[in-house]
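*Asks:* Pasted the sequence and its predicted model underneath.
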Amino acid sequence: MPQNEIKIPRIIIAGTHSGCGKTTVATGLMGALSARGLTVQPFKVGPDFIDPTHHTSICGRGSRNLDPYMMGKDEVVNTFIQASEGADIAVIEGVMGLHDGVEGTGESSTADVAQILSCPTILVCDVKGMSRSVHAMILGYTTYDPKVTFAGVIYNRGGSDHHREMIGSAERVQSLGWIPRRDELQVKSRHLGLAMAGEEEGLQKSGAIVEECCTIDRIIQAASSAPPLQKRYEDMSEREGQVQIGVAMDAAFCFYYAENFRKLRRAGADLIFFSPMTDHLPDVDALYLGGGYPELHAAALEKNSSRQEIRKAADAGLPIFGECGGLVYLSRSLRTVEGSYAGVGVIPGDAEMKNRFQALGYVDGTVAGDYPLFPQDLSFRGHEFHYSILHPDNDCRYAFTLKRGKGIMDGKDGIIEGNTIAGYTHVYFTERFAEAFVAMAEKNKT
C-alpha cells in the first residue's frame, strides 16, 4: 500500500428518514463491536452535539462530527483519518434521511459523507405497518445515487415472525438484521434533542440487542471492504501550550466541537476545563463558554461565585468567547418558566426561553469589523439551534455579519463588549479562527 494511503475498516449507518432508528442501530453496533473486544472509533454526520455524547460513552473514544458544509471535504477526510488512528473499525451515524442535505441539496448529507469517505452504507428502515412495500422504498434509496455503495439493510421495529417472513420473501438487498419493536430502546428527549449520555439507559442496552438481531460478522466484512483512503494532510501535531484557555464544561455547558479543542491546542493553548456551576474561575488567559442547557441549571449558575468572578475578569479585559448557552449566561438575566435568574451581566441584554425553537440551521458569516479576538474579514461557518431569544440594548455592537443564519437578530451576531464576544452561532473553528483566539489570549497574558 502506498505510504500516503491508509486502510480503515468503516461503515456508515444511514436512515430513510429522521426517527427510523439510526441512533439505536448505530449505538447498538458500536456497543456490539466494543463488546467483542474491538476498538471502535465513532463519528456523527452533521452538526449534532448530543448523539456524539452517547457514542463517546459507549466506545470510550471521543466521537467526532463529519460535516462537509462546515468543514470542507478535505477536512472530513483529515478528521476521519486522524481520529481513527489506533481503532480497529469506525462506525459513522448518519443524519436525517440518506440524501437530505443543505437546503434540499445533497451537500452534507449522509450520502455525501459516504461518497467522500468511500464508505459502505447500511440503510435502516422502519418497517412498522409495512411488508412488501418496504422493498419499493429500499429499491428507490439504493438506486437513486449509484455513487453510494450499499452493504445491506437493517429492518427496525419489526413485528411477528410472520411479519419477518412476509418481508423476507421479496428481498432484493441483503438483510443484515431484523430488530423487533422493544420498549426499552425508547430514548428520552428534550427541547434540543435526545437526552445526553448518562441521563438515560435506553441506548446503553442497544448493543446486546444488535448483537442478537444483526449479522455482525457480515457487517465487519462489509466495513473491511472499504478501500484505502489517501491522506490529505502532513502535520496534525499540537503545539506546546503557550497560553491557558478556560473552557466551561459541565451539564450546563457541554456543546462543543471536538475539532475546536484540537485546533486551539494546535495553535498553542492548554485547555483548562471547569464548571461554572460548582468551581471558581481558574487562572486563565482567555475563556470559552460553549452551548448547552444553562436554562436547566440557572439557579446553580446564579448562586455560584464564578458568575461574579467572570464579570470581574471581563471588566479587567479577559478575552471571552461565548456561544449560544454561553451568550445566555453572559447576559444580564435569563427568564424561564420557573422564574428570572441573574446572569454574568457582561452582555448588555436579557435572555428569555420560548416554548419552540427560534432558529435552526447552518450559519455562514464574517467578522464585520476590526474587533478584539478576531481580525476583520475572518470568515467562519457553524450552526445555530436554540429556544431562547436575547433582548439586546439598542446600542449593542455586533462583531459578526451572517450571509446565512439568523444570529441574535436580522443576520447580526456576536455582541461585543470590551474583550468579550458572544453570539448564538456554534462556530466550527478554522485554523485561522483558533489562531486568532489564541493570539488574543497571548496578548492578554503579556
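*Replies:* Looks like it came in fine.
*Asks:* alpha carbons only for contacts and neighbour counts from here, please
*Replies:* Fine.
*Asks:* Buried residues, whatever helix or strand residue 79 lives in. List them.
*Replies:* Taking DSSP states H and E as the criterion, residue 79 maps to helix 73-83. Burial within helix 73-83, assessed by neighbour count using 16 or more other Cα atoms under 10 Å, is assigned to 73, 75-81, 83.
*Asks:* could you say what helices and strands that helix packs with?
*Replies:* strand 64-66, helix 110-116 (3 or more Cα pairs under 8 Å, 6 or more residues apart in numbering; DSSP states H and E).
*Asks:* could you redo the last one with a cut-off of 10 Å?
*Replies:* strand 40-45, strand 64-66, helix 68-71, strand 89-93, helix 110-116, strand 229-230 (3 or more Cα pairs under 10 Å, 6 or more residues apart in numbering; DSSP states H and E).
*Asks:* What I need now is those written out in CSV, including distance to residue 391 and mean neighbour count for each item.
*Replies:* CSV is the format used below for the helices and strands packed on helix 73-83 (distance: least, Cα to Cα, whole Å; neighbours: other Cα atoms under 10 Å):
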stretch, distance to residue 391, mean neighbour count
strand 40-45, 33, 28
strand 64-66, 32, 27
helix 68-71, 28, 22
strand 89-93, 37, 25
helix 110-116, 37, 23
strand 229-230, 48, 18
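*Asks:* With distance to residue 254 added, can I get those in CSV?
*Replies:* Shown next, in CSV, are the helices and strands packed on helix 73-83 (distance: least, Cα to Cα, whole Å):
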stretch, distance to residue 254
strand 40-45, 16
strand 64-66, 14
helix 68-71, 20
strand 89-93, 20
helix 110-116, 25
strand 229-230, 32
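*Asks:* so which of those gets nearest residue 4?
*Replies:* strand 229-230 (5.8 Å; Cα to Cα).
*Asks:* let's bring in a second model and compare:
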Amino acid sequence: MEQQTDNFLNFPRITLAGLKGGSGKTIVSLALCRLFTQKGLKVKPFKKGPDYIDAKWLSLATGHNTSNLDPFLFPTQKVKSLFWSYAGDFDLALIEGNRGLFDGKDVQGSYSTAELARILECPVVLVMDCTKMTRTSAAVVLGCRMFEKDLNMAGVILNRTAGERHRTITRSSIERYTDIPVLGALPKLAANPIPERHMGLISDQEHQGQEGIFDQICRVVSECVDLDKVFEAASQAPPVKDDVLEKVPEISSPRPGPTIGVVRDKALWFYYQENLDDLERHGAKLVDLSLLCKGSWPEIHGLYLGGGFPETMAQALDENNPVRSRLKILAQEGLPIYAECGGFMYLAESLEYENRCFSMSGILPLRTKLFPRPQGHGYVQAIVVRQNPFFPVGTRITGHEFHYSRCIPVPEGLDFCFQLQRGVGIDKGLDGLVYRNVLAGYTHIHSFGARGWASNFVRAARIYLDFKKNGQGTCPDIVCC
C-alpha cells in the first residue's frame, strides 16, 4: 500500500523485461501476479505498449483491471499521472514490458521498456532465455546493466534452463562477473501453457480452463523463483514527490447523460479501460452489447466497436442477420459509431477468411480479407483532415495498428479523415473512414493520446439523444467543433 510522508509517495513497483519478444516474461509476469495476490497483496498490473491480450490475462491473474503504459501513445506527464493515480492504492505494481528491454521506435530506443522504467523510477527484473547458453549469460546481463545510465537493474530470472548443471553454471557465472542477483531459474516447459495465434496469446474469451493454466505456471514459478527476493527488488523503488503529479480525475456524472453501447463478446473485446473510464467521466452511461446474441438491444445514443478477432466468429456474425440489419439502420439514422480494426471490419460488406466469404453489416462500401502475414503493424501518427463527430480538423493523433486483414479492393471516392504520417491504415496512408456519424478504421487510440475524443463522443451521443427526444427522426451529420 502506498506510504505518504512529507509529500512523498512510496510503494513497491517492478518492471519485468526480456531480451526480445517471446523470452517468457508474460508467463513469469502472470505467475508473479497470481502468487503475490494469493499471498494477500493487492497487486496492480500494467502492460507496457499497445497490447490487449496480455493485459487481459494480467487482469485475470490479479482480479484488477490492467492499465497500459506507453510513452509514445501519450506524453510522459500523462504516463506518470496514470501510473500514480491507479497504482497508489495497491501494495505492489507490476509492469510487464514489451519486446526487448531497449527496443523502441528508433536507434535511440525511444519509447522502450527501459525508457518507461526510468520515467517511473522503477526497478527492472530481466527474464532471460538461457537456451544453449551458460557463461555468456553473464556478459549479456553485464551489457544490459551498463548499456544505459540510470537504469535500476534489480535482478534476473533465468528461463528455459536445461537442467541442474545448466542452472548452476549460469547462475554462478552471473553472480561472479556481475552485481546483479539471480532471483530464480525456470526449466523449459514442454509446451506453452497458453496457446498462441497470429496476434499473440489466445484470448481468455476463447480458452477455457484458465484456473488450470494459472495453477500450472504458479506451481513452476513458486518452486523456482524466490518471491521474497522479487519483492525486495520491487521495494528498492525510490519515493516520488506527489506535488508534481497530476492525478487522473475521479469518475462522476453531474447530470444524466446519453447511453453508449460497448460491444464486448467473443468477436470484439479490445478496449483500453481508460477509454471506457473517460467516456463515463464525461457523462456517458455505458452498456455492454453483443453482435452474436439475437436478443433486442436497449436504447443507445452512441456505439463503440473495439478490436478483436471477428474472423474467429465470422459465421456467427454472418448468421445474426437481425443485429446486422439493426446496426445498418441505426447508422443510417445518424447514430454516432466509433469503430477500431475488428469493429471496422464488421462495418464492411464482407469478410473473407480461409477461402470463405462472410457477410458483415454492410454499412461501409468495402470488403476485407485476412492474409497469412500482418498487413499493418506498429505505431500510428495521424492528422485529422476531414470533418467528423469525434475530432476537430487539424487534431494530431497517436495510436497503433496490428491487423492481418486489408481491404480488397478499396473503392474510389471514400471519405477518409486520417492522413497518416506513420502507419499503413486502410489505403495509401489514409485511415478513419467517415460515413454519416460513423468513423471507422484500423487505428486504435488511447484516450490519453487522443485529446477530446471522449468528450466529443459523448457530445455527439447527446446530440443524437436530443433529436430522438424531440421526435425529429434522422440525426444530421455531426461536426466536431
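*Replies:* Thanks, I have the structure now. Fair warning: this is a prediction, and the values are worked out from it, not measured in the lab.
*Asks:* hang on, the earlier thing: how far is the helix holding residue 79 of the first structure from where the chain is centred?
*Replies:* Taking the mean C-alpha point of helix 73-83 of the first structure and that of its whole chain, the gap between them comes to 15 Å (Cα atoms, centre = their mean, to the nearest Å).
*Asks:* the inter-axis angle of that helix versus strand 89-93?
*Replies:* 130 degrees (axes from the mean of the first three to the mean of the last three Cα atoms, to 10 degrees).
*Asks:* coming back round to it: between the helices and strands packed on helix 73-83 of the first structure, which gets nearest to residue 317 of the first structure?
*Replies:* Between those, helix 68-71 lies closest to residue 317 of the first structure; by Cα to Cα that is 30.6 Å.
*Asks:* In the second structure, which residues correspond to that closest one?
*Replies:* Aligned using TM-score structural alignment, helix 68-71 of the first structure spans residues 71-74 in the second structure.
*Asks:* Show me what the matching stretch is in contact with.
*Replies:* 48-50, 77-80, 104-105, 110-113, 115-116, 119, 379-381, 397-400, 445-451 (Cα atoms under 10 Å, 6 or more residues apart in numbering).
*Asks:* do stretch 188-198 of the first structure as well
*Replies:* 48-58, 187, 199-204, 251, 254, 292-293, 355-357, 385-387.
*Asks:* quick one: what's aligned to residue 14 of the second structure in the first structure?
*Replies:* Match for residue 14 of the second structure (TM-score structural alignment): residue 11.
*Asks:* any idea how far residue 208 of the second structure lies from residue 214 of the second structure?
*Replies:* Note on residue 208 of the second structure: its distance to residue 214 of the second structure, by Cα to Cα, to the nearest Å, is 12 Å.
*Asks:* Between the two, tell me which one has more neighbours.
*Replies:* Using other Cα atoms under 10 Å, the more surrounded residue of residue 208 of the second structure and residue 214 is residue 214, with 20 against 10.
*Asks:* Skip the chain neighbours and tell me the closest residue to the more buried one.
*Replies:* Of all residues not flanking residue 214 of the second structure in the chain, residue 31 sits nearest, at 6.8 Å (Cα to Cα, 6 or more residues apart in numbering).
*Asks:* cool, and residue 401 of the first structure?
*Replies:* residue 412 (5.1 Å).
*Asks:* How many residues are close by that neighbour?
*Replies:* Residue 412 of the first structure has 21 neighbouring residues, counting by other Cα under 10 Å.
*Asks:* And the helices in the second structure?
*Replies:* 25-38, 53-62, 76-87, 113-119, 136-147, 164-177, 210-224, 227-234, 273-281, 314-319, 321-332, 342-347, 453-469 (DSSP state H).
*Asks:* The second one packs against which elements?
*Replies:* Spelled out, it's helix 53-62 of the second structure. helix 25-38, strand 43-48, strand 67-69, strand 92-100, strand 200-201, helix 210-224, strand 268-270.
*Asks:* what do you get if the cut-off is 7 Å, keeping everything else the same?
*Replies:* helix 25-38, strand 43-48 (3 or more Cα pairs under 7 Å, 6 or more residues apart in numbering; DSSP states H and E).
*Asks:* Would you mind getting the average deviation of the longest one from the first structure?
*Replies:* In other words, helix 25-38 of the second structure. Here the mean offset of helix 25-38 of the second structure against the first structure after fitting is 1.0 Å, by mean Cα distance after the TM-score superposition for the first structure.
*Asks:* Read off where that helix ends up in the first structure.
*Replies:* So helix 25-38 of the second structure sits over residues 22-35 in the first structure, by TM-score structural alignment.
*Asks:* Run through who's touching that stretch.
*Replies:* For stretch 22-35 of the first structure, the surrounding residues in contact (Cα atoms under 7 Å, 6 or more residues apart in numbering) are 13-15, 40, 55, 58-59, 91, 93, 124, 203, 206-208, 210-211.
*Asks:* Now do the helix holding residue 79 of the first structure against strand 40-45, angle only.
*Replies:* Per the same axes, to 10 degrees, the angle that helix 73-83 of the first structure makes with strand 40-45 is 160 degrees.
*Asks:* so how much does helix 73-83 of the first structure differ from the second structure once superposed?
*Replies:* Mean for helix 73-83 of the first structure is 1.3 Å (mean Cα distance after the TM-score superposition for the first structure).
*Asks:* Tell me if I'm right that residue 47 of the first structure and residue 65 touch.
*Replies:* Yes: assessed by Cα atoms under 7 Å, residue 47 of the first structure is found in contact with residue 65 at 6.5 Å.
*Asks:* how close does the residue nearest to residue 258 of the first structure when sequence neighbours are not counted get to residue 268 of the first structure?
*Replies:* Counting by Cα to Cα, 6+ apart, residue 64 is the residue found nearest to residue 258 of the first structure once chain neighbours are left out, at 6.3 Å. Counting by Cα to Cα, the gap from residue 64 of the first structure to residue 268 of the first structure is 21 Å.
*Asks:* Many thanks, we can stop here.
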